[in-house]
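**Q** Need coordinates for the below:
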Amino acid sequence: MSSQTMDWNLYKETMALQVNAKTLITGEKLRYSLYCLQQNNQTSKLSKVAYVKCIDTYGKEIFIHKHYLENGTASGYFFIPTELKTGTYYLLTYTQWMLSASPLNFTSNELLIINPYQENQNEKIRFDTSTVPSSTSPEIELKNYSKREAITFSDFIAHEKGNFTISVRKTNAINVPFGSLFSLPNPTSNNNLLTFLPEAKGELISGKIQRLDSLLPLENIGIALLDKGNKDFIQVTSTNNKGHFHFILARPLHSSRPFLEIISENENYTLELDSKLQPEILAIKQTPTIYLETNYTKEIEKRAIASQIENAYYEIKKDSTQQPEMIPSINPNYLEVFPVEKYNRFSSLKQFITEVLNQVYYTEKNDQFKIHFRNTGVQLELNENPLTLVDGSVIINPNDLLKIEYSKIKSIAINIQPYYLGNKLYSGIFIIHTTDGSFEDSSTKKWNTEYIVPLYKQQAYAPDYNTTSLDRIPDYRTQLLWQQTTTLNQPFSFYTSDVEGIYEISIYGYTNEGQFVEKNSFFKVE
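**A** Down below sits the predicted model:
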């Protein structure tokens, strides 16, 4: 991953982190927003990928999320499972560039998660009769709204542009002094020149190959990255003189188990991937005993029942997910596609090539099957094999094509023009897709790797009570709105739910000039 040095103090980067609540019940959703910033709190243009990790008080990882940033920001959520014990948890956010300056360079937010279904509550949580404020609600006259009423809010209209998150949520009756919903960045300094590249154009995946034969070269060896979730994706890079390589993923992969292939006829290599930088968790401070008022038990019970009802209608109320488009690495307009089912009188790949693919022929010499193209428009005689792919796998030995069960071939696509991929020139392209996409080339070495699929962009569920289809569906939402926006010059709308109480409308974020914005207002539902 290292090919140049950069001065951290010239490209300092921080993260700010916003959550929807500091105290949550299992069965509820933790929602959060990220803001990647420069020193002046303006949007950072450097990193395109950010990470969110949740740990418990022992440093055990609960989850890790990856986000491709849009204009330096992202939003995500985590459904809190009933397996989590009551206790304090920490939400950490960072970029790889931040950790390259210092493994302690991350932003954290402290949370309290309460599991009402747990028989033996965490010893650090105690119920007590001592007097503490039981509500964060303001002591002012509030505007009242009815259940399931449409609200259009315009009090926060301004000409500010930037990255902001709008939240409308019932005020937390469980009042634990856990700080603000918004964790401001804590920039650190670093006097050393850094040799790690920032993920400026997309996620970096790096590693090295090692030779099992001392005479083998390490330089200029092709490495292919293949995505099992997108059979038409292939990215190729080559090694330097020390055997190191790296990929830059401008777009995320679709599979959590992608694999790599060494594009070489010599199999006497092994491959090893570099580990991602991780935040260094030093001694997590021991959280003092948290005293909850006795009357909190009723509030916890109410919220637990509400979350159960909401989750029972998950299929109706689930968030909408924007699935990223599966963009093929090879432009389909460059390919001539032949659906095999249209030519059902043939029974073998060889017959199909001979009778249908007029610009393709094959030879068999010394038990070596080889495909050739009739490149009539090319002056240079090309002896290289075509780039050959089957269900996304690179075929190095053309004999492996004969292992494919012909009845399972769905289509064959070709391009007879010379084609560059990575550092290699091929005589053309020859692609086979099977009906079930399950072809495995057992003769080629592959290295599977674990990959965190980034969280897809989502829009939180919002009911529309102008229709009658929801009349019989209960509405126990306590989070009425969670929405990211780049401008505050428009009013926003939402519906109240069936849950009575005091709600807070809040906006957090940063303007394009780096000014921190914090606004809030309250209303009541009866």
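**Q** only C-alpha atoms for contact and neighbour calcs from this point on.
**A** Will do.
**Q** where along the stretch 1-150 of the chain do the strands fall?
**A** 6-7, 14-19, 23-25, 29-37, 49-56, 61-68, 73-79, 87-94, 107-114, 125-128, 143-145, 150-153 (DSSP state E, counting those that start in this stretch).
**Q** same question, the stretch 401-526 of the chain
**A** 409-415, 419-421, 424-426, 429-434, 446-448, 457-459, 479-487, 492-495, 501-511, 516-525.
**Q** what's the residue closest to the geometric middle of this structure?
**A** P454 (1.1 Å; C-alpha atoms, centre = their mean).
**Q** you'd agree that residue is up against P252?
**A** Yes - the criterion here is C-alpha atoms under 8 Å, and P454 meets it with P252 at 6.7 Å.
**Q** Can you check which residues contact both of those two?
**A** Both P454 and P252 are contacted by Y68, under the criterion C-alpha atoms under 8 Å, 6 or more residues apart in numbering.
**Q** ok, now how distant is the residue lying closest to V360 once chain neighbours are set aside from I416?
**A** Nearest non-adjacent residue to V360, counting by C-alpha to C-alpha, 6 or more residues apart in numbering: F373, 4.7 Å away. From F373 over to I416 the distance is 6 Å, taken as C-alpha to C-alpha, to the nearest Å.
**Q** to compare against the first, here's another:
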Amino acid sequence: MIKQTLIIVFFLFNSSLFAQQANSNYKTTPIKEQIVLQTNTDFYLSGESILYKTISINNTTKEAISYSKIAYVELINDENKSILKHKQVISNGISYNDFFIPTNIETGNYKIIAYTNLTQNNNEYASKEIFIINPYISFPEKFKEKNKTSELTNFSNSIQQNDINSKIETSKKEFQKREKAIITVKDNLQGNFVLNVIKIDSIPTLNHTNNNLLTRIESSNLDNTENIVSIPETRGEIFSGKITSKSGSDLLENKKIALSIPGENFDFKITTTDTNGNFKFLMEGFNGDEAYFQVYEKDKEKYKIEIIDNPSIKTKKTERDIQINPNFADAFLKRSIANQIQNIYYHTKSDTVFTYKKNKPFYYGSDKEYYLKDYNVQNTIKEVFIEIVPEVYINKKDGKQVFNVNDYEVNSSDLYLNTLVLVDGFLLQDVDEILTFDPAFFTKINFVNKGYLYNKYLFNGVVNLTTKDFNYVPKVEDDYIIMKKLERPELNKRYYAIDYSKNNFEKIPDYRYQLCWEPNITEISPQKTFEFYTSDISGNYKITIEGITKNGEPILMENYIKVK
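**A** Purely as a prediction, here's the structure:
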């Protein structure tokens, strides 16, 4: 037997060595990620929504990749202040959502930027300049066009020219209100594309400095005095922090840190600090935003814990000198009124929002469960465990009351660490508090009454008490514990596409200026059709198909239709 073992070990060693030698002849090039940003337009009124999409691509091949799993999108004002911020889950290389523009926003130049932790470490971000008008406040003089006699842009020439040259074909050039429009494309393409149909009569023509998706990249200066490196989020969200010794002399390495996101679908994790007291958590579930981080050690009071946020991006100042023709005032007013009416009736045509998959407890499948309503009412929590849950008992250790489990498979639990005690998923290090609670506060008790290996630690079982309304409020009274409101990813959604063949909405006005926004198109061909319905708003509309092919080629197609 010993001889066989030595032969196997020798074979594995030589196989490993051979593999290293064979692979040494090849050089691997690390992937450099780039993020691409698209929006539905570059001109908005407050109260409207900025529709956006991101595509993650290989900076060398320009092909879509799913390397990072999290993208960040921000609305930045001309003072480099972040007004709105979203965290997005990247799926199949893309993400999409929208910002609702608040009604108290100032008129002026803004930027939409997008980045991942990986592109941020390369000091790069995707950027698109936009202009926002707040029609509810006085229009700033600096943005008014001085030549008040100039006329509004006539789109008829553009429409005629695109009718001849465009690869986008429409079923008609002129449509009635609430009529179905069908479009096809005279090309065969695969990749990531957006179909966008928006009214253009009410939009001033802004100076576009760059229409190429792949080159809308800017270099950033990070507000990063501590040289923080943002950890690439290749599997999910990452939250990081560090602990410090209050006295300055206590060891920082190998200290257990617990993260609890309590609630019905709670999340609980344990990690360990490095030599400098740094720690990180990888989160693959996205439920809950109220998180508690705490040092999980006997001498926890000796330490202070803090969470480290990623450094903010300092964008380049917008240089565009925007001058708005005062003759647009009437168009802005009509558009603002239409937008308010649309918002009133939003509930009748709302988008579909998808919730994230619910977390299962980390001990799922190993636990037993007791519902307290199935048993006689007890006066104290201690009595509950004595009379209902004999597998769990309470005794004293080092002058404090602690939970233990009866592990019937071993003679002693000295091999284990303490029992993990949770309330709604929150790690409770001092159980004295809940022993004073009325048992009626709780609905059930889940437990694992044997040694439980979690992360690399072997605990004397697990006990989780669930409250009736998941409303246990943890105490945060020392430096070893901190509560942090986390930025969690926005929920995925599917945008509502009105279909008058199924519902005529006869008594509901349709004042859409945005007729179609389909951000998840992966294939285009002459045999494939796209459909949308016109609204009650007459005028000229621009149809755009924009994106990147699977070979990394940027695509932009345009055409126009008219609604009478």
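**Q** one step back: need the overlap of contacts for F373 and I416 of structure 1.
**A** Counting by C-alpha under 8 Å, 6+ apart, the contacts common to F373 of structure 1 and I416 are Q359, S427, G428.
**Q** just those residues now: which is nearest D155 of structure 1?
**A** Ranked by distance to D155 of structure 1 (C-alpha to C-alpha), the shared contacts of F373 and I416 of structure 1 are led by G428 at 61.9 Å.
**Q** corresponding residue for the closest one in structure 2?
**A** Aligning on TM-score structural alignment places G428 of structure 1 opposite G461 in structure 2.
**Q** That match and L420 touch, don't they?
**A** Yes - here G461 of structure 2 reaches L420: they are 6.4 Å apart, a contact under C-alpha under 8 Å.
**Q** These two: who's more crowded?
**A** Taking neighbours as other C-alpha atoms under 10 Å, G461 of structure 2 and L420 compare with G461 leading, 27 against 20.
**Q** need the contact list for that one.
**A** Contacts for G461 of structure 2 (C-alpha under 8 Å, 6+ apart) come out as N404, V405, T419, L420, F447, V448, N449, K450, G451, Y452.
**Q** which of these are also in contact in structure 1?
**A** Of the contacts of G461 of structure 2, the ones still in contact in structure 1 (both residues aligned by TM-score structural alignment, their matches' C-alpha atoms under 8 Å) are V405, T419, L420, F447, V448, N449, K450, G451, Y452.
**Q** From A258 of structure 2, how far out is the second one?
**A** Shown here: T419 of structure 2 relative to A258 of structure 2, a distance of 14 Å by C-alpha to C-alpha.
**Q** Excluding chain neighbours, what is closest to the aligned partner of N343 of structure 2 in structure 1?
**A** The alignment partner of N343 of structure 2 in structure 1, by TM-score structural alignment, is N311. Spatial nearest neighbour of N311 of structure 1, excluding adjacent residues (C-alpha to C-alpha, 6+ apart): G27 at 7.5 Å.
**Q** from memory that neighbour sits against I80, does it?
**A** Yes - at 5.4 Å, G27 of structure 1 counts as touching I80 under the criterion of C-alpha under 8 Å.
**Q** Of these two, give the one with the bigger neighbour count.
**A** Taking other C-alpha under 10 Å, G27 of structure 1 and I80 do not tie; G27 has more neighbours (21 against 18).
**Q** ok, so what distance separates the more buried one from K147 of structure 1?
**A** For G27 of structure 1 relative to K147 of structure 1 (C-alpha to C-alpha), the value is 23 Å.
**Q** got it, and N220 of structure 1?
**A** As for N220 of structure 1, its distance to K147 of structure 1 is 67 Å (criterion: C-alpha to C-alpha).
**Q** The closest residue in space to L453 of structure 2 that isn't next to it in sequence and L417 of structure 2: what is the separation?
**A** Counting by C-alpha to C-alpha, 6+ apart, the nearest residue to L453 of structure 2 once its immediate chain neighbours are dropped is F459, at 6.2 Å. As for F459 of structure 2, its distance to L417 of structure 2 is 5 Å (criterion: C-alpha to C-alpha).
**Q** quick revisit: in CSV: the contacts of G461 of structure 2, plus distance to T549 of structure 2.
**A** Below are the contacts of G461 of structure 2 laid out as CSV (distance: C-alpha to C-alpha, whole Å):
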residue, distance to T549 of structure 2
N404, 60
V405, 59
T419, 55
L420, 51
F447, 52
V448, 52
N449, 56
K450, 55
G451, 53
Y452, 50
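**Q** circling back to that earlier point, can you tell me which of the strands of the stretch 401-526 of structure 1 is nearest to N397 of structure 1?
**A** Across the strands of the stretch 401-526 of structure 1, N397 of structure 1 has its closest neighbour in strand 429-434 (13.2 Å, C-alpha to C-alpha).
**Q** what about the closest one, how far off from structure 2?
**A** Strand 429-434 of structure 1, aligned to structure 2 and superposed, deviates on average by 0.7 Å (mean C-alpha distance after the TM-score superposition for structure 1).
**Q** What's N418 of structure 2 aligned with over in structure 1?
**A** In structure 1, the residue equivalent to N418 of structure 2 is N385, according to TM-score structural alignment.
**Q** I figured its match was touching I371, is that so?
**A** Yes - using C-alpha under 8 Å, N385 of structure 1 is in contact with I371, at 6.9 Å.
**Q** one step back: tell me how many other residues crowd the match of N418 of structure 2.
**A** N385 of structure 1: 19 neighbours (other C-alpha under 10 Å).
**Q** Which of F459 and L417 of structure 2 has more residues huddled nearby?
**A** Shown here are F459 of structure 2 and L417; by other C-alpha under 10 Å, F459 has more neighbours (18 against 14).
**Q** Quick check: the more buried one touching V421?
**A** No - look at F459 of structure 2 against V421 with C-alpha under 8 Å: they stay out of range, at 10.3 Å.
**Q** what residues are shared contacts of these two?
**A** Counting by C-alpha under 8 Å, 6+ apart, nothing touches both F459 of structure 2 and V421.
**Q** Map the residue nearest to V360 of structure 1 onto structure 2.
**A** Correspondence of F373 of structure 1 to structure 2, assessed by TM-score structural alignment: V405.
**Q** Return the residues in contact with its match.
**A** Contacts for V405 of structure 2 (C-alpha under 8 Å, 6+ apart) come out as E391, V392, Y393, T419, V448, N449, K450, N460, G461.
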